[in-house]
Every structure is written in structure tokens, then in C-alpha cells.
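Peer 1: Coordinates only, no sequence provided:
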């Protein structure tokens, strides 16, 4: 931080994160469902669109102007530097949906301070929805009208729980398809809502368990901040609080230990 700059409060950081989401929404919605959308392919054969790139550039430009000493870790342009404060950005989570004109995609913006994700914003403009949270400030959503607080469900039995597993291929490729099928047999219902929307449904109390694999920090950091502040738990498949393990398991908290036991074949 430059000597003349005053430390930003977490409320200031959250306000900035919401402004970053506004800028990203403008870029992504301006290109959404357009027949002339430019679509490319990365080295890992996943898709990237002109909207992914433009949205992340817009976010980076604002951070560079308003928080020049902060680091940025984005899906499309990587890490710019190392610092105690790091913005973690996925400009469009759900690019496969985006390029097909399916509205279930969103921008994810998180702020990590001294290794702890302290604030997060998820914006899904094609669905007219936004969620945000910061440590000690609660979790919130906006869907027209006034912002309102959100909280996870009070479901405390697996046989009453709703599970979103993201995709069978993820679990199969990670070598845990049998674990998923075991859990699926114990819950009330299962669906694959997909990508960041699953976690937001969890934070609102509409889904109780979400699990997936092959995820980077930018895929889950903002969601983790919101789920945790809404009263849920967010760990890896193994139960670690770290977000860099390439797996994620989120629950309403009440079901977390039972879910881990079921997935790992343990008797409670």
C-alpha cells in the first residue's frame, strides 16, 4: 500500500466488489446470446468467449485504479502479483451455458485477505439475480426490489435433503462416482443445477448439499464466502477448509458431517 493511502474497510471493499460486478455485467450482457459472439478454445480444450475476456479486463482495470497494491488472480489472465490482499475472479462461471444462450451463468468476485476469503459477490444478470457477503456482515441477495438477507436451510436429515451434484462426469473422472451414488440413495432428491447457481440455491436454503470436482479457487471462492456467511459450511471433498484442493463440498452445516461420512463410507 502506498504511504498516503488509508486502509480500506471491508464495507468499502464489498462496495467495490459490487461495482466490479456492475462493470462485468455490462460487458457480458452486451454480448449474451449474440450470433456473432467470438468463441475460442483454451489449451485444456475448455471454451472461452470474447465476453469472458472483456469482463475480466473491465474488473482488472477498476482494481488497478482503486486498489493498485492488491493482487489479482483471474481465470483468463492469471495472477498479476503477490500481496496480502488478493482479488479472485471468474468473469463468467458457466461459459458453456453462456455460449449456448442458457441464462444460468454468472460472474464471481472474491477478496482474500491474509489467506482468508473475506468477501464475495456473485452476479447472474441474465437471471436478474445477485448475491453478496462479507465476514460479519451477513449474506444478501437482490432480485428486484430491496436487498434481503439469506440463510441456509434447517434440514438436519439426509433423507430430507436436496442434493446438487453438478455433473456425473465430474464425479466419475475424479474416481468418486460410487460415493455419489451412495449419497444419492440416501437423500430426498438430487438434481444437477450446475455451476455457481447451485451454491446460491444452497445459500438461500433451497438446496442443502452441493459437491463438485476439478474446481480452481476462482470457481468457488466467492461462493464459499456467501455460503459461509449464510450459515453453511464449505470444505473440500476430504473436509479441509482450503479452497485449492480441486474439490468442493458445501452444505447447510447441519448435514456436513453426515454427508462426509456417507461419501467416505464411514459409519456415523
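Peer 2: That came in fine, so what should we check first? As the structure is a prediction and not an experimental result, all values here were calculated from the model.

Peer 1: hey, let's count contacts and neighbours off CA atoms from now on
Peer 2: Noted.

Peer 1: ranges for the strands of the stretch 51-200 of the chain?
Peer 2: Taking DSSP state E, counting those that start in this stretch as the criterion, the stretch 51-200 of the chain carries its strands at 71-74, 78-79, 85-93, 106-113, 116-124, 129-134, 139-142, 148-149, 162-164, 189-191.

Peer 1: alright, now check it against this:
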């Protein structure tokens, strides 16, 4: 199996640069914020973080393609970096510390593109998570100071903690009834939102999470980390990977039952 550890080390270097840029402007009174065509906000920090990541990738991996939320696709080929410079921009611009830079590397194989490196860095929380294909998932402050991640062993929805983002998206997608039935079947529910529920699934602190509408850059890094922690990450129709425009992640034991609720007519 190819060794992607050098790419993982590079992802940490990229995240260090992004963290410095985003933390410098976090809670700044003169932070510039614009509204994109899809009516979501983008700050100067989003753009600066992605520019830094693209610049470093251009020097370190000039043959690799890049897909980022703010600047789209650059290049082509069998290796592609997926970047969300700030996942949780609405939190960022309001001074809420739950936001992160998401970095993933996807490599083309016989079965299509596969995530082989995933890193999530949340500097305002003082947390970072990462994984490499076949090497497990970890959290810590550095590659040499880390704790391995493993999903929970909860096997009953009645004992499960379920995390989600918001109610409105489920209603817009026509899945609200099944979603509400799932919340009623679980032991505990909390709307943490964005990257954090997936990291808590990987840690074993949360057992299931789901979102009804997402982009590839929202999911690519999370998918690698959940998978390498022993969990499952699929679209709501059960297709493995981060390609379905929505997501469900779990410890694996509760996955099919979760999907059954979320796909009720």
C-alpha cells in the first residue's frame, strides 16, 4: 500500500499556516465579511487561509490538483487536495470558537477517488484531528504527541448520542419526519454542527451524526478520520464516501438503523 505519511506531514504544515492566519483575524472588529451568491458569508480570513494553503501546495506538490471552497478547482490528475479554509464561517464571524480548517488528499484508484489523508484543525478550541489511510486516526497537538481515536461500541439507539447541525435543512430536503423520529429514539441529541460532530464520532463521544446538505470540502477530511477510527461514513442513501451531497457518520453498529429513519417517506 502506498505510504502517505509525507502527505500527512505536509497537511500539518498547511494547517499550521492556516491556523496562524485565521487566529490573527478571529474576533477582529474590522474583519471584512462578504455574502457569496449562495447567500453564505465569506470572510477575508477564509480567503487568506485558502490562498496560503494553495501557495504552499503549489511549491510542495506542483503536480497535484486542488479543490477549495473559495477558489474552486485548479489543476487535474490522480491526486487532489480538498480544502475548506474555515468550516463554520458563520461561527467565525460571530466570535464562536467552533470552526476549523479541513484538509484532505484524495487519490484516484480503480474504484474512483479515495480519501487517503484527512486533517481537521480547530485552533480556537486548541484541538486537531488527523488520519492517514491504513494508519489509524489521532488527535493531539502534533504527530509525536497524539492519542489514537476509536469509535464507540454503543449498539442501541436508545443508548445513543446523536448530533446534527440544524432543523431547517431536514425540512427543506423532505426528511424532517424521519429525522424527528430518529431524535425521539435516541438517548441524547445535541446540535453541535459543522465538523465537530464527526470528530466526536471518531472519538467515541458521540455515536451518530448526520447532515442533509453538504459539499465535498465539508466532508472529505471528516470521512477519512471517521473511517480510520473504525466508523462508517456514507451518504444518506448508504453510498460509502463523501460524494452524495449529504452525510451520515456513525460507529458502524447503528448505521443501518440511522439510515432507515432518515430515508422514511
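Peer 2: All right, it came through fine. Since we're looking at a predicted model, the values are computed, not measured.

Peer 1: just to revisit the earlier point, what would the strands of the stretch 51-200 of the first structure look like in TSV with distance to residue 17 of the first structure?
Peer 2: Putting those into TSV (distance: least, CA to CA, whole Å) gives the following:
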stretch	distance to residue 17 of the first structure
strand 71-74	13
strand 78-79	18
strand 85-93	9
strand 106-113	7
strand 116-124	7
strand 129-134	9
strand 139-142	14
strand 148-149	18
strand 162-164	27
strand 189-191	30
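
Peer 1: out of those strands, nearest to residue 41 of the first structure?
Peer 2: strand 85-93 (14.6 Å; CA to CA).

Peer 1: What is the corresponding segment of the second structure for the closest one?
Peer 2: Aligned using TM-score structural alignment, strand 85-93 of the first structure spans residues 79-87 in the second structure.

Peer 1: what about that stretch, how far off from the first structure?
Peer 2: For stretch 79-87 of the second structure, the mean deviation from the first structure after alignment is 0.2 Å (mean CA distance after the TM-score superposition for the first structure).

Peer 1: From the rest of the structure, what touches that stretch?
Peer 2: Outside stretch 79-87 of the second structure, the residues that touch it by CA atoms under 8 Å, 6 or more residues apart in numbering are 18, 46-47, 49-50, 64-70, 92, 99-108, 194-195, 216-218, 220-221.

Peer 1: Swap in 6 Å and give it another go.
Peer 2: Applying CA atoms under 6 Å, 6 or more residues apart in numbering, the external contacts of stretch 79-87 of the second structure come out as 46, 49-50, 64-69, 99-107, 217.

Peer 1: Equivalent analysis for stretch 154-165 of the second structure, please.
Peer 2: Against stretch 154-165 of the second structure from outside (CA under 6 Å, 6+ apart): 185-191, 193, 197, 206-210, 253.

Peer 1: quick one on the thing from earlier: can you tell which of the strands of the stretch 51-200 of the first structure is closest to residue 42 of the first structure?
Peer 2: Closest among the strands of the stretch 51-200 of the first structure, using CA to CA: strand 78-79, at 13.1 Å.

Peer 1: how much does that closest one stray from the second structure?
Peer 2: Aligned to the second structure and superposed, strand 78-79 of the first structure gives a mean residue distance of 0.2 Å (mean CA distance after the TM-score superposition for the first structure).

Peer 1: Which position in the first structure pairs with residue 26 of the second structure?
Peer 2: Residue 26 of the second structure maps onto residue 32 in the first structure, by TM-score structural alignment.

Peer 1: Now which residue in the first structure aligns to residue 123 of the second structure?
Peer 2: That one, residue 123 of the second structure, aligns with residue 125 by TM-score structural alignment.

Peer 1: Let me know how buried its match is, in neighbour terms.
Peer 2: Using other CA atoms under 10 Å, residue 125 of the first structure has 21 other residues around it.

Peer 1: Residue 103 of the first structure versus that one, what's the distance?
Peer 2: 8 Å (CA to CA, to the nearest Å).

Peer 1: Kindly report the same for residue 23 of the first structure.
Peer 2: Using CA to CA, residue 23 of the first structure is found at 18 Å from residue 103 of the first structure.

Peer 1: Leaving out sequence neighbours, find the closest residue to residue 116 of the second structure.
Peer 2: Spatial nearest neighbour of residue 116 of the second structure, excluding adjacent residues (CA to CA, 6 or more residues apart in numbering): residue 133 at 4.7 Å.

Peer 1: Check residue 139 of the first structure too.
Peer 2: Nearest non-adjacent residue to residue 139 of the first structure, counting by CA to CA, 6+ apart: residue 133, 4.4 Å away.

Peer 1: That neighbour: neighbouring residues, count only.
Peer 2: Neighbours around residue 133 of the first structure, by other CA under 10 Å: 29.

Peer 1: what sits against it?
Peer 2: 119-120, 139, 226.

Peer 1: any idea which helix is longest in the first structure?
Peer 2: helix 10-31 (DSSP state H).

Peer 1: what's next to that helix, contact-wise?
Peer 2: Residues from elsewhere that reach helix 10-31 of the first structure, judged by CA under 6 Å, 6+ apart: 51, 55, 59.

Peer 1: which parts of the next helix-or-strand element following it are buried?
Peer 2: Remark: after helix 10-31 of the first structure, the chain's next helix or strand is strand 39-41, criterion DSSP states H and E. Within strand 39-41 of the first structure, no residue is scored as buried using 16 or more other CA atoms under 10 Å.

Peer 1: where's strand 39-41 of the first structure relative to the chain centroid, distance-wise?
Peer 2: 23 Å (CA atoms, centre = their mean, to the nearest Å).

Peer 1: mean distance, it to its aligned residues in the second structure?
Peer 2: Looks like 0.6 Å for strand 39-41 of the first structure (mean CA distance after the TM-score superposition for the first structure).

Peer 1: elements contacting that strand?
Peer 2: The contact analysis (3 or more CA pairs under 6 Å, 6 or more residues apart in numbering; DSSP states H and E) places strand 39-41 of the first structure against strand 47-49.

Peer 1: Are any of the contacts of stretch 79-87 of the second structure buried, and if so which?
Peer 2: 46, 49-50, 64-69, 99-107, 217.

Peer 1: about what we covered before: what are the buried residues along the match of strand 85-93 of the first structure?
Peer 2: 79-87.

Peer 1: between these, which is closest to residue 243 of the second structure?
Peer 2: Nearest to residue 243 of the second structure among the buried residues of stretch 79-87 of the second structure is residue 82, at 12.5 Å by CA to CA.

Peer 1: quick one: which of the contacts of stretch 154-165 of the second structure sit in helices?
Peer 2: 185, 197.
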